[in-house]
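**Q** the sequence isn't on hand, but the structure is:
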């Protein structure tokens, strides 16, 4: 791993789970970890419920935009965390890969998305501890 690790969060639409994870990692790790997020089939905008529940936790992801997953994004990353995108993510030797089994927040109510958000936060906090130990 490089001196400052890079983490890539990937989900299908890059509009909910991966954006929430990236928002938490950026807010909680600051400049200790580089943060990327992408999707195998990105939407044109973020899930508004995801934006709202993140704001409740003091994290503003409203300015983020869904991005297409590229081979370069995977190549730049030390850790690649997938969330329901299956085999869409290219595999490179020497990378750490994890798949976080998380419900998709698309079409869900605020309470459900809050539970997903809280699960993501715990996972991101653990990841930060592992990468900065």
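**A** Sure, I can see it. This is a predicted model, so every value here is computed, not measured. Numbers count the residues shown, from 1 in each chain.

**Q** CA only for contacts and neighbour counts going forward, please
**A** Will do.

**Q** in contact with residue 108, which residues?
**A** Contacts of residue 108 were listed using Cα atoms under 8 Å, 6 or more residues apart in numbering, and they are residue 49.

**Q** sec struct for it, please.
**A** Under the three-state scheme (DSSP: H, G, I helix; E, B strand; the rest coil), residue 108 adopts coil.

**Q** do you know how far it is from residue 45?
**A** For residue 108, the distance to residue 45 equals 16 Å [Cα to Cα, to the nearest Å].

**Q** do residue 53 as well
**A** For residue 53, the distance to residue 45 equals 16 Å [Cα to Cα].

**Q** try it against this one:
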């Protein structure tokens, strides 16, 4: 079994208005844009893991343990 090809980077016009670049502990280097925040959430890397629902749910739960995205954006959480 071979790995899928890497995803193409998003075009500049798609990411220019973004104010937060969330990284997930991968250690990859990204360009720094003045005025953006760069929080890093160390999330388990799913690469090479079985695609079982249990693995995906564990990663989801790790993500949920961090601050909700609505708080990062300063938007009110929906109820």
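**A** The structure has been received and is ready for your questions. What you see is a predicted model, and the numbers here were worked out from it, not measured in a lab.

**Q** can you calculate the TM-score here?
**A** Here the TM-score for the pair of chains, by TM-score structural alignment, normalised by the length of the second structure, is 0.62; 69 aligned residues with a Cα RMSD of 2.6 Å.

**Q** residue 53 and residue 45 of the first structure: which has the busier surroundings?
**A** The residue with more neighbours, out of residue 53 of the first structure and residue 45, is residue 53; 21 against 16, by other Cα atoms under 10 Å.

**Q** and that one, what pairs with it in the second structure?
**A** In the second structure, no residue is matched to residue 53 of the first structure (TM-score structural alignment).

**Q** correct me, but residue 53 of the first structure touches residue 115?
**A** No - assessed by Cα atoms under 8 Å, residue 53 of the first structure is found out of contact with residue 115, at 9.7 Å.

**Q** tell me the buried residues in stretch 85-102 of the first structure?
**A** Neighbour-count burial for stretch 85-102 of the first structure flags 85, 89, 97, 100 (criterion: 16 or more other Cα atoms under 10 Å).

**Q** from residue 22 of the second structure, how far out is whichever residue in the second structure pairs up with the second one?
**A** Spelled out, that is residue 89 of the first structure. Superposed on the second structure with TM-score structural alignment, residue 89 of the first structure falls opposite residue 30. Per Cα to Cα, residue 30 of the second structure is found 11 Å from residue 22 of the second structure.

**Q** residue 29 of the second structure too?
**A** When Cα to Cα is the yardstick, residue 29 of the second structure and residue 22 of the second structure sit 12 Å from each other.

**Q** also residue 41 of the second structure?
**A** Look at residue 41 of the second structure and residue 22 of the second structure: by Cα to Cα, they are 7 Å apart.
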